[in-house]
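>>> all I have is the shape, not the residue letters:
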């Protein structure tokens, strides 16, 4: 559905402080194909400084997603495996889990803060408690090929340049690579 743009994703929008429309995309690791809808890091060999910045920034974004899924799976262990349900039922299960998670977070904010990853004063990762449990797999590696598209390469390079531009950089990123 992502290949055919049948998920109803919003139309491309410019990144903050930029004027070029960029498609919305998912964040993955090397197990996934590079597409306009799936950004993954550059290979770890002979990276330029700009590519290291891109990988760092993508990694930070991916960590937010890992925290969200990790917290839900820690609390609601039915999410650790395959939900052998009809898609409509899976939607309801996930909505129920997210709603219950949000209620717990509002009622017990100190517990929620301990559970998620944090950064120390030097922007270094301090792992959250959810990471002590079982971690989710990065994806089903048995389907499809990991084939790069030229449009995906072009978009990743554009985002790399954005992360290294005045509009898209953050003040501490040079210290993190």
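Sure thing, it's come through. If you're wondering where the values come from, they're calculated on a predicted model, not measured in any experiment.

>>> C-alpha only now, for contacts and for neighbours.
OK.

>>> mind listing what's buried along the longest helix anywhere in the chain?
Ranked by residue count, the top helix of the chain under DSSP state H comes out as helix 49-75. Judged by neighbour count using 16 or more other Cα atoms under 10 Å, the buried positions of helix 49-75 are 50-59, 62-63, 66-67, 69-74.

>>> quickly note the distance from the spatially most central residue of the chain to residue 27.
Nearest to the geometric centre of the chain sits residue 62, at 3.1 Å (Cα atoms, centre = their mean). According to Cα to Cα, to the nearest Å, residue 62 stands 6 Å off from residue 27.

>>> another structure for you, compare them:
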């Protein structure tokens, strides 16, 4: 598993997101999944999650081809996606500007520069380099609906990556009864093997629905509010304007 370290590598990832999923300047999709475990001895409620099971969390950044670019595993299942991302080394590098991302640039035929971004769901906090959907708690206009569709379509690659991982390594289909430290190593190894097998098998058939991901690997609850900066909101609005106008695709209209 090789983490991108040059501007050229990030640009290649972004170009694949644009070509395959019609979302430009994207360096990856992020999400977290519960890996259900048997309750460790004397752990109390430390690993107990909102689903009523015990778990550790696999947090990941994936590229447009379902490969894992970055993973963080072992956090207890009580923590939300946003909480895990906030404290992981990926976010730290993002905040310290050490990811070596390409410079901001304008979307095609637009005049306002935007940064390269990651795509997340409602569980994450909107920020300069992390886009999330417009909240569905209030009525959305057509432009916001188009943006949500385009983001969710591109972000789905991380959900698919988790599904492929579970299909290949069936240990994740039921609660794992091992020491937590051993489970961490198993998950890390499975992710590395997943990437290796992806390179050997260029074509991957997704023969499952996202809602049918086995119960031993489940999504994390959407928790917390988001007081994003005006800059973050303006960046999301710029992408929304682009998708609604210059960057529209024919089939987006039937999905809103």
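Yes, it's here. Values in this document were obtained by computation on a predicted structure and should not be read as measured data.

>>> how close are the two chains, by TM-score?
After superposition, the two chains reach a TM-score of 0.68 (TM-score structural alignment, normalised by the length of the first structure), with 154 aligned residues with a Cα RMSD of 3.3 Å.

>>> how many neighbouring residues does the residue mapped onto residue 24 of the first structure from the second structure have?
Matched across to the second structure, residue 24 of the first structure falls on residue 116, judged by TM-score structural alignment. Residues contacting residue 116 of the second structure under the criterion other Cα atoms under 10 Å number 21.

>>> so where is the longest strand seen in the second structure in the first structure?
Of all the segments of type strand in the second structure, defined by DSSP state E, the longest one is strand 26-37. Alignment note (TM-score structural alignment): strand 26-37 of the second structure is unmatched in the first structure.

>>> now do the buried residues in that strand.
By neighbour count on 16+ other Cα under 10 Å, the buried set for strand 26-37 of the second structure is 26, 27, 28, 29, 30, 31, 32, 33, 34, 35, 36, 37.

>>> just the angle for it relative to helix 142-168, thanks.
Counting by axes from the mean of the first three to the mean of the last three Cα atoms, to 10 degrees, strand 26-37 of the second structure lies at 50 degrees to helix 142-168.

>>> just checking, what packs against strand 26-37 of the second structure?
helix 7-21, strand 54-62, strand 117-119, helix 142-168, strand 217-219 (3 or more Cα pairs under 8 Å, 6 or more residues apart in numbering; DSSP states H and E).

>>> adding distance to residue 69 of the second structure, write these out as TSV.
Below are these laid out as TSV (distance: least, Cα to Cα, whole Å):
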stretch	distance to residue 69 of the second structure
helix 7-21	10
strand 54-62	5
strand 117-119	12
helix 142-168	11
strand 217-219	19
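
>>> tell me which of the ones you listed sits nearest to residue 101 of the second structure.
Proximity to residue 101 of the second structure (Cα to Cα) singles out helix 7-21 among these, at 5.4 Å.

>>> got the buried residues for the closest one?
9, 10, 11, 13, 14, 15, 16, 17, 18, 21.

>>> check contacts around residue 62 of the second structure.
Contacts for residue 62 of the second structure (Cα atoms under 8 Å, 6 or more residues apart in numbering) come out as 28, 29, 30, 68, 69, 70, 157, 158, 161.

>>> what about residue 15 of the first structure, how many residues nearby?
Per other Cα under 10 Å, the neighbour tally for residue 15 of the first structure reads 16.

>>> surely it meets residue 21?
Yes. With contacts counted by Cα atoms under 8 Å, residue 15 of the first structure reaches residue 21, the gap being 7.2 Å.

>>> end to end on stretch 1-14 of the first structure, go ahead and measure it.
Separation of the first and last residues of stretch 1-14 of the first structure by Cα to Cα is 23 Å.

>>> for stretch 247-256 of the second structure, the distance to its chain's centre please.
Centroid displacement of stretch 247-256 of the second structure relative to its chain, using Cα atoms, centre = their mean, to the nearest Å, is 22 Å.
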